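*Asks:* Quick one: sequence plus predicted model below, questions after.
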Amino acid sequence: MSLTKIFNGKILTPHRVISGGCLILEEGKILEVSEKNIEVSNALEIDASGKYIAPGFIDLHIHGGGGFDFMDGTEEAFLTIAETHVKYGTTAMVPTTLTSEKKDLLKTLDLYETANKSNKKGAQFLGMHLEGPYFAMNQRGAQDPRYIRDPDPEEYQEVLAHSSSITRWSAAPELKGAIEFAKYLKSKGVLAALAHTDAIYEEVLEGFENGYTLATHLYSGMSGVTRRNAFRYAGVIESAFIIDAMDVEIIADGIHLPAPLLKLIMKIKGPDRIALITDAMRAAGMPEGDSVLGPLKTGLKVIVEDGVAKLPDRSSFAGSVATADRLVRNMMQLADVSLLDAVKMITLTPARIMNVHNQKGSLVAGKDADIVIFNENIQIEKTIIGGRVVHDALNVK
């Protein structure tokens, strides 16, 4: 059937809830959004049974899930991660790398191209996010220090020439050559994001003016107020708050950022400038226990407990195991955010940041039919991508 009708639910728009309305889908697109349950002949009907009908969740920053990492070096890794996260409402994602040898990075980019063509059952790919290697050593976090360095024009120009799938690249704006790097990214239509950085306000502002318009996982891997020769300087965190037009992404797993910080970010930046991200590693969607951060063969051994990955000695967090549904739930329960705003931060706002808001991010006629149906507890019942049901919790095989 070319037509699909979703009815008897609460349709979430960026501004209101439409109770008792319906969606008509045709050929992978939203044909009509109605406040009434209109009659449609010869349509596949999906009864939402009073649950919420929302745009599909968009994850801007994700490393893995289902036991795999995008740096594992296999097409299976890409496909399994994409298929794992649709169970939690993610309909589109930006696969993310870790700092690595150039040959491994280029291989991962090639695998993206292959996997993107064969990805039929998982979340859609919106291009690759390269996280590193141009970082401040002091803010490297779990990034491998062997590969951290200043931006090298010969290197990044080669990487960008190698693959057209790169849509964002995170770096530290204070590094030598980082401003020229951002300008080059902008000339190629690639989003520059600041990350793993020890910059102060003046450096952040210069970076923002030249393309660093997104703060990667705010609070994680970045400077706050610092002192130099007895004088205080605002760090990246304060800069992200001061610069109204800067977008921020946050790991809203409730652990990387506790409730007071989630509330603070929400109070200052608001839902139009905040994107919720999982930043998930391979253990997302898996039982707790031993795991590996980064490539399976060469990555860092970690232990997953209390809903987060930790170093084996439990001295530090070592990665997120969040899923998209958990992010929405946490923003509502921990940060007192409304359902509409929580959903916006994982739909329309990330769609705008990645410049796909004309196709995704809200339930509007003409946009892609990427839809999730969930209950009051944000438990996902159905995930629909391009008009096709790719996950149905009531009919799991």
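*Replies:* Now that the structure is in, tell me what you want to look at.

*Asks:* C-alpha only now, for contacts and for neighbours.
*Replies:* Fine.

*Asks:* Can you name the residues that contact residue 181?
*Replies:* 151, 153 (C-alpha atoms under 8 Å, 6 or more residues apart in numbering).

*Asks:* Could you verify that it is part of a helix?
*Replies:* Yes: membership of residue 181 in a helix is supported by DSSP: H, G, I helix; E, B strand; the rest coil.

*Asks:* gap between it and residue 190?
*Replies:* To residue 190, residue 181 is 11 Å away according to C-alpha to C-alpha, to the nearest Å.

*Asks:* all helices of the stretch 151-300 of the chain, in order?
*Replies:* 153-162, 178-187, 201-209, 236-242, 259-269 (DSSP state H, counting those that start in this stretch).

*Asks:* Could you pull out the buried residues of the shortest one?
*Replies:* So the one you mean is helix 236-242. For helix 236-242, a neighbour-count test (16 or more other C-alpha atoms under 10 Å) marks 236-241 as buried.

*Asks:* I'd like those as CSV, with distance to residue 268 appended.
*Replies:* Shown next, in CSV, are the buried residues of helix 236-242 (distance: C-alpha to C-alpha, whole Å):
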residue, distance to residue 268
236, 15
237, 12
238, 11
239, 12
240, 10
241, 7
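
*Asks:* who touches stretch 46-56?
*Replies:* Residues contacting stretch 46-56 (C-alpha under 8 Å, 6+ apart): 4-13, 20, 89-92, 343, 347, 360-363, 370-376, 383-385.

*Asks:* Mind checking which of these are in helices?
*Replies:* When DSSP state H defines the helices, the subset of the contacts of stretch 46-56 inside them is residue 343.

*Asks:* now the helices of the stretch 151-300 of the chain in a markdown table, with distance to residue 336?
*Replies:* A markdown table is the format used below for those (distance: least, C-alpha to C-alpha, whole Å):
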| stretch | distance to residue 336 |
| --- | --- |
| helix 153-162 | 41 |
| helix 178-187 | 36 |
| helix 201-209 | 30 |
| helix 236-242 | 20 |
| helix 259-269 | 8 |
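
*Asks:* Got another one to weigh against that:
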Amino acid sequence: MNTLLLRDARLVQDGCITPCDILIRGQNVESILPARSGAAADCVRDLKGLYVSAGFIDIHVHGGGGHDFMDGTPEAYHGASALHLQHGTTAMLPTTLAASADELLRAFSVFEQCRDAFPDGAKLLGLHIEGPYVAPSQAGAQDPKYIRNPDPAEYNMLLDACPHILRWTVAPELPGAMEFGRELKRRGILPCIGHSEADSDTVLEAMRCGYSHITHLYSATSTIVRVAGFRHAGIIESAYLYDGLTSEIIADGCHLPAPLLQLAYRHIGPRRLVLVTDAMRAAGQTGGESILGSLENGQRVILEDGVAKMPDRTAFAGSICTADRLVRTMVTMAGASLPDAVQMITETPARLLGLDDRFGRVEPGRAADLAVFDHTIRIAMVLRDGAVRYEN
């Protein structure tokens, strides 16, 4: 098998930055050696002190490169996954929107066709189903006409149709949502709380039914409300209060201002906090208009100020960012150390999904899925399964 030596790298892992050489044999990391070790290899690439980390893992992403996964075509999966790979993402969960059962089934079918089809794109680990079982009052960019309560006949049919659903975002206060959470947990799928107006008591009940993760904290999530003079905590407060919950944030620098990024980083911390793009098809673009969701039934959105907005500008409609921007934002706006920022998009999401035995770290025997970047977190090179798939 061919060998590749990444010489004079700085490995970002385990809370520190370690000068090293990384020897790759075939698709896997073979060893991590002292810097400028002099090890022989078929090909030697001198990184001259560039940072190397495990490839980024985006567990909430709708599209990119002009494509949305709800387009339901192989071209969409290829285009979106290739765009995000160029920004350091080597694994992702394509994410759906609220839709009819037939449209979801079509999305599942295309995912199965594409799961292992595109070596120049991020690995498609499984699906994240966002909606249709969400609160109308917290719909955000979800199409209200497709929002409904969990129905066992429907969701069991959908679950049976696709064995690669890894997470599902639900409003736990909806009728039937607690039973749905238990069914997801029974099937080994991560039940997530999102697009919800649940209070903290409902969150606690949901946790007992298997829910353990909060989808895009601060976005379409409840906070303190006052009822008959009494204050009730919401999802946001629960994220800080309950150690059994993990949370994700859209750290694009638009969805959350610096104080909220800092608050989440300092008080939830890198072991319980995940960075996600929540990117829609316009990821990588800077202006104009686009479509959120499928081209056939999607929502028109406006691109301005570095984010996608609903046409009336009353709400954001997903981000247009990429994973490298998430890391950069956490370092520059939240004051996170580089190792902590990287952990939140490598090790922490891998552990959340139960995939940390294979993904999220650079270790001998694991696939050589690597992101190489400079001190400004600009991507210089991306490797997938030991092959250089992108180089700037």
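*Replies:* The structure has been received and is ready for your questions. Owing to the predicted nature of the structure, the values given are computational and were not obtained by experimental measurement.

*Asks:* thinking again about what came up before, what touches both of residue 181 and residue 190 of the first structure?
*Replies:* By C-alpha under 8 Å, 6+ apart, no residue touches both residue 181 of the first structure and residue 190.

*Asks:* residues near residue 223 of the first structure, how many?
*Replies:* Residue 223 of the first structure has 24 neighbours, counted by other C-alpha atoms under 10 Å.

*Asks:* just residue 300 of the second structure next, same as before
*Replies:* Using other C-alpha under 10 Å, the number of residues around residue 300 of the second structure comes to 16.

*Asks:* For it, which three-state class applies?
*Replies:* Classification of residue 300 of the second structure using three-state DSSP returns strand.

*Asks:* For it, give me its contacts.
*Replies:* Residues near residue 300 of the second structure by C-alpha under 8 Å, 6+ apart: 289-292, 310-311.

*Asks:* Now with 10 Å, please.
*Replies:* Neighbouring residues of residue 300 of the second structure by C-alpha atoms under 10 Å, 6 or more residues apart in numbering: 289-293, 308-311, 317.

*Asks:* how about the helix or strand containing residue 390 of the second structure: buried residues?
*Replies:* For residue 390 of the second structure, the host element (DSSP states H and E) is strand 387-391. For strand 387-391 of the second structure, burial by neighbour count (16+ other C-alpha under 10 Å) applies to 387, 389-390.

*Asks:* now for it, which elements pack on it?
*Replies:* helix 74-85, strand 370-373, strand 379-384 (3 or more C-alpha pairs under 10 Å, 6 or more residues apart in numbering; DSSP states H and E).

*Asks:* Could you rerun that using 8 Å?
*Replies:* strand 379-384 (3 or more C-alpha pairs under 8 Å, 6 or more residues apart in numbering; DSSP states H and E).

*Asks:* which secondary structure elements does the strand it packs on contact?
*Replies:* Strand 379-384 of the second structure packs on strand 89-94, strand 370-373, strand 387-391, going by 3+ C-alpha pairs under 8 Å, 6+ apart.

*Asks:* Format these as TSV; extra columns: distance to residue 280 of the second structure.
*Replies:* Shown next, in TSV, are these (distance: least, C-alpha to C-alpha, whole Å):
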stretch	distance to residue 280 of the second structure
strand 89-94	11
strand 370-373	22
strand 387-391	22
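
*Asks:* Nearest to residue 24 of the second structure, out of the ones you listed?
*Replies:* strand 387-391 (9.4 Å; C-alpha to C-alpha).

*Asks:* Can you check what angle separates that closest one from strand 379-384?
*Replies:* 150 degrees (axes from the mean of the first three to the mean of the last three C-alpha atoms, to 10 degrees).

*Asks:* Compute the inter-axis angle for strand 387-391 of the second structure and strand 89-94.
*Replies:* 90 degrees.

*Asks:* How about residues contacting strand 387-391 of the second structure?
*Replies:* Against strand 387-391 of the second structure from outside (C-alpha under 8 Å, 6+ apart): 27, 85-86, 119-120, 380-383.

*Asks:* Average offset of it relative to the first structure?
*Replies:* On superposition with the first structure, the mean distance recorded for strand 387-391 of the second structure (mean C-alpha distance after the TM-score superposition for the first structure) is 0.7 Å.

*Asks:* burial measure for residue 94 of the first structure, as a count.
*Replies:* Around residue 94 of the first structure there are 23 other residues, counting by other C-alpha under 10 Å.

*Asks:* Of the contacts of stretch 46-56 of the first structure, just the buried ones, PyMOL syntax please.
*Replies:* Buried residues among those (16+ other C-alpha under 10 Å), as a PyMOL selection:
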select buried, resi 4+5+6+7+8+9+10+11+12+13+20+89+90+91+92+343+347+360+361+362+363+370+371+372+373+374+383+384+385
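
*Asks:* and the spatially closest residue to residue 363 of the second structure that is not a sequence neighbour, what does it touch?
*Replies:* Excluding its sequence neighbours, the residue lying closest to residue 363 of the second structure (C-alpha to C-alpha, 6 or more residues apart in numbering) is residue 29, at 6.3 Å. Neighbour list for residue 29 of the second structure: 22-23, 362-368, 386 [criterion: C-alpha under 8 Å, 6+ apart].

*Asks:* Looking at those residues, which is nearest residue 258 of the second structure?
*Replies:* When the contacts of residue 29 of the second structure are compared for distance to residue 258 of the second structure (C-alpha to C-alpha), residue 362 comes out closest, at 30.1 Å.

*Asks:* That closest one and residue 32 of the second structure: what is the separation?
*Replies:* 9 Å.

*Asks:* Kindly report the same for residue 202 of the second structure.
*Replies:* Counting by C-alpha to C-alpha, the gap from residue 202 of the second structure to residue 32 of the second structure is 47 Å.

*Asks:* likewise residue 223 of the second structure?
*Replies:* According to C-alpha to C-alpha, residue 223 of the second structure stands 46 Å off from residue 32 of the second structure.

*Asks:* shouldn't residue 345 of the second structure be in contact with residue 57?
*Replies:* Yes: between residue 345 of the second structure and residue 57 there is a contact at 5.6 Å, judged by C-alpha atoms under 8 Å.

*Asks:* So what's the residue count around the residue nearest to residue 131 of the second structure when sequence neighbours are not counted?
*Replies:* Spatially, and ignoring its direct neighbours in sequence, residue 131 of the second structure is nearest to residue 98 (4.6 Å; C-alpha to C-alpha, 6+ apart). Each residue near residue 98 of the second structure was counted by other C-alpha under 10 Å, and the total is 24.

*Asks:* quick one: buried residues of whichever strand or helix holds residue 17 of the second structure?
*Replies:* Using DSSP H and E, residue 17 of the second structure sits within strand 16-25. Within strand 16-25 of the second structure, the residues scored as buried using 16+ other C-alpha under 10 Å are 17-25.
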